[in-house]
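>>> sequence first, predicted coordinates after that:
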Amino acid sequence: MKKYRGVFLKNEKEIGLLREANRIGAIILDVLGEHVRPGVKTIFFHELTMNLCKQFNVKPAFLGLYGFPYSLCCSVNEEIVHGFPSDRVLKEGDIVSFDVGVLYEGFYGDNARTFTVGTVSEKAQKLVDVTRESLMLGIEQARPGNNLNDVSRAIQEHAEAHGFGIVRRFVGHGIGRKLHEKPEVPNFVPHESAGLPLKAGMVIAIEPMVTEGSYEVDILDDNWTAVTKDRKLSAHFEHSIAITSDGPVILSLSD
């Protein structure tokens, strides 16, 4: 495995293993989404993820990582990321974000989606749609000849053009044999950064977290759950992608 400015460049075999890890994670997200409805306790999604990981013979990457106690992050409404599954019951009009990671043959998959619960407000639907669109626009810029700031700028400009905020406290990351590798992948353009030139062989997880109001964050008493400071809604989408000579390839797609 080669290194470029501290970033591990993956070869074809390694990208293949990362593709399979992410494919499995995407299938798990598909199944989770099928069970999103009013009346479901969010702890159900932890149990379902554990069972699906057993079926696919993979390990839930988040369980025990840095002390995190669940198999997935389950964040409802004002919760941005790292939310705990619990006895909280989903209600009509909620939005819920699932962040799922798996470990497959020594390589990690990492992807996230926000789902709507029943019929949601126009503002909530727009937030979810714009967050997903921001991710895809960022992915389009992840190609050799560009730099990391091109990815960040595409995400930030689209979200802010619609009046939404971009969370600064949490960013995307490289991914491979470790869940979190270099480089950090901000969803905004850091003023002090010239931007890392992108190179074929990089594999990164891009994950915009977009807020209805302020991008400022509070951490709850569980020392994990991040919520919007103004308690307005937040949405989260993530894909793991490989940067190739032909452009970006999304690894976290199900069949």
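Yep, it's here.

>>> from here on, just use CA atoms for contacts and neighbour counts.
Will do.

>>> give me the contact list for stretch 157-170.
127, 130-131, 133-134, 156, 186-188, 208-217 (Cα atoms under 8 Å, 6 or more residues apart in numbering).

>>> how about the helices in the stretch 101-250 of the chain?
122-140, 148-161 (DSSP state H, counting those that start in this stretch).

>>> out of those, flag the one nearest Lys182.
Across the helices of the stretch 101-250 of the chain, Lys182 has its closest neighbour in helix 148-161 (11.9 Å, Cα to Cα).

>>> buried stuff in the closest one?
Within helix 148-161, the residues that count as buried by 16 or more other Cα atoms under 10 Å are Leu148, Asn149, Asp150, Val151, Ser152, Arg153, Ala154, Ile155, Gln156, Glu157, His158, Ala159.

>>> repeat that for stretch 247-255.
Gly247, Pro248, Val249, Ile250, Leu251, Ser252, Leu253.

>>> make sure the first one is actually in contact with Arg143.
Yes - with contact taken as Cα atoms under 8 Å, Gly247 and Arg143 are classed as touching, separated by 4.7 Å.

>>> quick revisit: could I get the buried residues of helix 148-161 in CSV, plus columns for distance to Val89?
As requested, the buried residues of helix 148-161 are arranged in CSV below (distance: Cα to Cα, whole Å):
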residue, distance to Val89
Leu148, 39
Asn149, 39
Asp150, 39
Val151, 36
Ser152, 35
Arg153, 36
Ala154, 35
Ile155, 32
Gln156, 32
Glu157, 34
His158, 32
Ala159, 29
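
>>> now the buried residues of stretch 247-255 as JSON lines including distance to Ile43?
Shown next, in JSON lines, are the buried residues of stretch 247-255 (distance: Cα to Cα, whole Å):
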{"residue": "Gly247", "distance to Ile43": "39"}
{"residue": "Pro248", "distance to Ile43": "35"}
{"residue": "Val249", "distance to Ile43": "33"}
{"residue": "Ile250", "distance to Ile43": "29"}
{"residue": "Leu251", "distance to Ile43": "27"}
{"residue": "Ser252", "distance to Ile43": "24"}
{"residue": "Leu253", "distance to Ile43": "25"}
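
>>> try this one side by side with the last:
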Amino acid sequence: MTITQEDELDGMKEIGRIVANTMHAMSRAMEPGMTTRELDAIGRSLLEREGALSAPEASYDFPGATCISVNEEIAHGIPGDRVIAPGDLVNIDVSASKNGYFADTGASFCLSPKRTQLDRLCRDGKRAMQIGIAQVGAGKPLAGIGQAIGRFATARGYTLIRNLASHGVGRSLHEYPEEIATWPMRDERRRIDKGLVLTVEPFLSTGGRWASEGEDGWTLYSDPCAPVVQYEHTVVATERRAIVVTLPG
């Protein structure tokens, strides 16, 4: 989606606030002993209260209102009977629509007792996302996002999952530009249009390079096996900077 009118930006900010509030409320409610299905039910209730529809459920018939991935699961985890345990690494990804506008956000959380390596990975994963967002602006190269994140990851000794990309969003969950690399891509020549709505969501790892699909047809795992974190915002490109619409409020 490319925003050209103020009411379109207002619509994106409304759904962005809803998914952000939902994701953060789920993170605050999460505790050892609860199942991922129970956590998902909290997210569903919050979305319904705001008159929003789960995007993965409505768009792709995903078996849950939100995606919850634990430890070895790195994305698209199906809410179910898995019990969240102390020290787990949990990713919560919330995307939804309201009044024809879609927004997408996600974050990874380390439950106490926190392991030093995972805690550092979480901090650096969030920083990698922020570095990518700083490259978003009208007229700037799309490749700049992946180049900047790649430099940061290499300098810190991390790898990036290279088949899970950022994407356009706004009028649907995934739209043009459908594949925005969050790793260096030499042959990427596209530029960012003013008003373009997109996600920035690097998957930072201590060794993983690819996402492989599990037997359930949804859940993704790191190959080679290694911890992975994901942080994601939906942003709008302007002439000066990126407007982050997935902020709680």
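That came through fine. This one's a predicted model, so the numbers in the text were calculated from it and none came from an experiment.

>>> quick one on the thing from earlier: nearest to Thr42 of the first structure, of the helices of the stretch 101-250 of the first structure?
In terms of Cα to Cα, the element of the helices of the stretch 101-250 of the first structure nearest to Thr42 of the first structure is helix 122-140, at 19.2 Å.

>>> which residues does the closest one contact?
Under Cα under 8 Å, 6+ apart, the answer for helix 122-140 of the first structure is 95, 114-116, 150-156, 158-159, 162, 164, 206-212, 233-239, 241, 247-248.

>>> what's the angle between that helix and helix 148-161?
160 degrees (axes from the mean of the first three to the mean of the last three Cα atoms, to 10 degrees).

>>> map Lys96 of the second structure across to the first structure for me.
One thing to correct before we go on: residue 96 of the second structure is Ala, not Lys. In the first structure, the residue equivalent to Ala96 of the second structure is Val102, according to TM-score structural alignment.

>>> oh, I was asking about Ala20 of the second structure
Using TM-score structural alignment, Ala20 of the second structure pairs with Ala26 in the first structure.

>>> what sits against the closest residue to that match other than its chain neighbours?
Spatial nearest neighbour of Ala26 of the first structure, chain neighbours left out: Ser254 (5.1 Å); criterion: Cα to Cα, 6 or more residues apart in numbering. Contact analysis of Ser254 of the first structure by Cα under 8 Å, 6+ apart lists Arg23, Ile24, Ala26, Ile27, Asp30.

>>> select only the buried ones of those in ChimeraX?
Only the buried entries of these go into this ChimeraX selection, using 16+ other Cα under 10 Å:
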select :23,24,26,27
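
>>> adding secondary structure, write the contacts of Ser254 of the first structure out as JSON lines.
Shown next, in JSON lines, are these (DSSP: H, G, I helix; E, B strand; the rest coil):
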{"residue": "Arg23", "secondary structure": "helix"}
{"residue": "Ile24", "secondary structure": "helix"}
{"residue": "Ala26", "secondary structure": "helix"}
{"residue": "Ile27", "secondary structure": "helix"}
{"residue": "Asp30", "secondary structure": "helix"}
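
>>> so which of the contacts of Ser254 of the first structure persist in the second structure?
On the basis of both residues aligned by TM-score structural alignment, their matches' Cα atoms under 8 Å, what survives of the contacts of Ser254 of the first structure in the second structure is Arg23, Ile24, Ala26, Ile27, Asp30.

>>> got the contact list for stretch 79-88 of the second structure?
With contact meaning Cα under 8 Å, 6+ apart, stretch 79-88 of the second structure is reached by 31-37, 39-40, 63-64, 66-68, 70-71, 110-115.

>>> what does stretch 173-193 of the first structure give?
For stretch 173-193 of the first structure, using Cα under 8 Å, 6+ apart, the contacting residues are 6-8, 18, 61, 106-110, 148-149, 151-153, 155-156, 166-168, 170-172, 202-209, 240.

>>> what's the distance between Gly163 of the first structure and Ile206 of the first structure?
21 Å (Cα to Cα, to the nearest Å).

>>> and these two? Which one has more around it.
Applying other Cα atoms under 10 Å to Gly163 of the first structure and Ile206 shows that Ile206 carries more neighbours, namely 30 against 12.

>>> equivalent range in the second structure for stretch 72-91 of the first structure?
For stretch 72-91 of the first structure, the aligned range in the second structure is residues 66-85, judged by TM-score structural alignment.

>>> buried residues of that stretch, list them for me.
Here stretch 66-85 of the second structure shows 66-79, 84-85 as buried, counting by 16+ other Cα under 10 Å.

>>> closest to Arg190 of the second structure among these?
Ala75 (26.8 Å).

>>> map Pro245 of the second structure onto the first structure.
Actually, residue 245 of the second structure is Val. It isn't Pro. So, by TM-score structural alignment, Val245 of the second structure is matched to Leu251.

>>> pretty sure its match contacts Ile243?
No - contact between Leu251 of the first structure and Ile243 fails when scored by Cα under 8 Å: they sit 10.3 Å apart.
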